[in-house]
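Student: No sequence on hand, only this structure:
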């Protein structure tokens, strides 16, 4: 079996966990990394790699097709939001035509996940709580938000890892709008503005079959600390409060494989979805270290084996924290590698 992880970057642990899943199930196979950076840490941990054009390059789609035709992987996943967007626009279907399982949402469903303005509109229409939201450039929409809250959050409309994040008080937003009565526009990416919700932040992973279907498992964790827009410390928690939410999101999006949600539970106990990432997120490891094993579920599914029910079980109240690690490359061409030491 051959598994390819695109844009793996520093996610050495995910390469290891897929390799371990193959070993646990007694399936001969390898984990290959596709990455634009030949010095990405995950390259050194993988069984092989391909240097790919940047996803913004016009050469990227054909290079992906050529690599897939050469390697004939069973599974291709990516950890990059922009690459997911390109795949959802037809490239994933081209790879599927070549026999590869590619757990990427359909184009309309992916757009809901990728576009924070559409996330808000689509989920609100489905009756799923979300923060009140408007485009920052929409003066009327911003004025309406000013009547709904006292604190506000600005984000990049298509961003990830908290890109463009700013926090504003009612007075600060009113002042900005007074200076730009036709709409507030910042240089760079388009932004959305949301009414801030105060409460506890959680990460929730919805797990579904790789080709779509009913929810197979749900993982939950409470975020303790963040670093650079990603969970740094978290504690595993009971998934029961989020089961209905997971079912409803899956019905709306048609999850394939894994989809990670950022959820804020306010002081009234209402869970608001603030972000959707249809991939392995930086929060998944907290549940894996507590006992869950989504890579094993995926490998078993690819092999046509019923996955042992234990893959979705995890201990509660397990606190995990990310920290720095190092990994060594033995050869400049990356055809040989030696794993010296790695951590999350």
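Tutor: That came through, no problem. Since the model is a prediction, treat every value here as computed from it, not as a measurement. Residues are numbered from 1 along each chain as shown.
Student: contacts and neighbour counts: CA atoms only from here.
Tutor: Noted.
Student: Distance of residue 68 relative to residue 5?
Tutor: From residue 68 over to residue 5 the distance is 12 Å, taken as Cα to Cα, to the nearest Å.
Student: Look at the two and report which has more neighbours.
Tutor: Between residue 68 and residue 5, counting by other Cα atoms under 10 Å, residue 5 is the more crowded of the two (24 against 18).
Student: which element is the more buried one on?
Tutor: Here residue 5 sits within strand 2-6, counting by DSSP states H and E.
Student: so what secondary structure elements neighbour that strand?
Tutor: strand 30-35, strand 75-78 (3 or more Cα pairs under 8 Å, 6 or more residues apart in numbering; DSSP states H and E).
Student: this is the comparison structure:
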């Protein structure tokens, strides 16, 4: 059985994602040798569950990509899987450098990363493709009375992630004047919230879309979820895929099914999302498809997945003695 060396960057708590890849590799006839890195790997559950782990600078550090290139060359890494938004831009621009040393980076094009990392641009691009999106305005316009609605509304960073900096305001009178970064105002949608995990072929064709209802959320990630086969959401997924130039592999987006407005997309992540293990268990086969592609085989991500699969996350622990 050939060994497939997979590196998860900014691994953090992604133990479930690592397990998905271990199982996917086995199904494709490989032994997965899991490598993981983080700023402090001794405090990362995913790093401790990996076969090999190591420390790296912060992903915003100028030497971050160089450290990964050196390691991938030394360890002969076949596949690099990023897990957080803030490392995507650097890795997207360095994809060809990794390819030269034999490492495939699971990443969409820089153009797609630029879109999804700018929430204002995301809304503009999706709206142009006919994707339903919430009303959105720069916070300064709302504060000056130039917004097209009074409230209530969300405020959120233009380049935010993991629910950082989000707040609900009742009206423009509650807008602060000391935000530390560019902020958006976005209408407050009501209704059930969903994530749609999607997988695109290397030429941008949507192969799978697996929606799940977010029954409970903790720290911005789904804690309890249930897969639903909702035709409207899958149709939206087709439009999202067409709106993103050079999107490939696994992505996910969030929407709220507002009783008066219908489903509106408000967030896209161009990576494996925190709730991907639910799509994997339901039969979406994203990780397996990525490994099959890497091996030069036909991709196997599919629309033939199971509805009403429920994920209930719980706290566990990994113990180790300090060296």
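Tutor: Arrived safely, thanks for sending. As the structure is a prediction and not an experimental result, all values here were calculated from the model.
Student: Please work out the TM-score for the two chains.
Tutor: Overlay of the two chains. TM-score (TM-score structural alignment, normalised by the length of the second structure): 0.91; 318 aligned residues with a Cα RMSD of 2.1 Å.
Student: List the neighbours of the very next helix or strand once past the strand holding residue 5 of the first structure that are in contact with it.
Tutor: For strand 2-6 of the first structure, the succeeding helix or strand toward the C-terminus, using DSSP H and E, is helix 12-24. Residues outside helix 12-24 of the first structure that contact it (Cα atoms under 8 Å, 6 or more residues apart in numbering) are 5, 28-31, 41-42, 45-46, 295-296, 299, 342-344.
Student: mind redoing it with 6 Å?
Tutor: Helix 12-24 of the first structure is contacted from outside by 42, 295-296, using Cα atoms under 6 Å, 6 or more residues apart in numbering.
Student: For these, pick the one with the most neighbours.
Tutor: Counting by other Cα under 10 Å, top hit in the contacts of helix 12-24 of the first structure: residue 42 with 28 neighbours.
Student: Leaving out chain neighbours, which residue sits closest to it?
Tutor: If the residues on either side of it in the chain are set aside, residue 42 of the first structure comes closest to residue 12, at 4.6 Å by Cα to Cα, 6 or more residues apart in numbering.
Student: Quick one: map that neighbour onto the second structure.
Tutor: Residue mapping for residue 12 of the first structure onto the second structure gives residue 15, with TM-score structural alignment as the criterion.
Student: And for that match, the neighbour number?
Tutor: With other Cα under 10 Å as criterion, residue 15 of the second structure counts 16.
Student: for residue 198 of the first structure, same thing?
Tutor: 11.
Student: ditto for residue 99 of the second structure
Tutor: 13.
Student: element containing it, please.
Tutor: Short version: residue 99 of the second structure belongs to helix 95-100, going by DSSP H and E.
Student: Now the element after that helix, going C-ward?
Tutor: strand 104-105.
Student: Can you give the contact residues for that next one?
Tutor: Counting by Cα under 6 Å, 6+ apart, 79-80 sit against strand 104-105 of the second structure.
Student: Following superposition onto the first structure, what is the mean distance for that strand?
Tutor: Its matched residues in the first structure lie on average 1.7 Å from strand 104-105 of the second structure after superposition (mean Cα distance after the TM-score superposition for the first structure).
Student: tell me, that strand lands on which residues of the first structure?
Tutor: Under TM-score structural alignment, the match for strand 104-105 of the second structure is residues 101-102.
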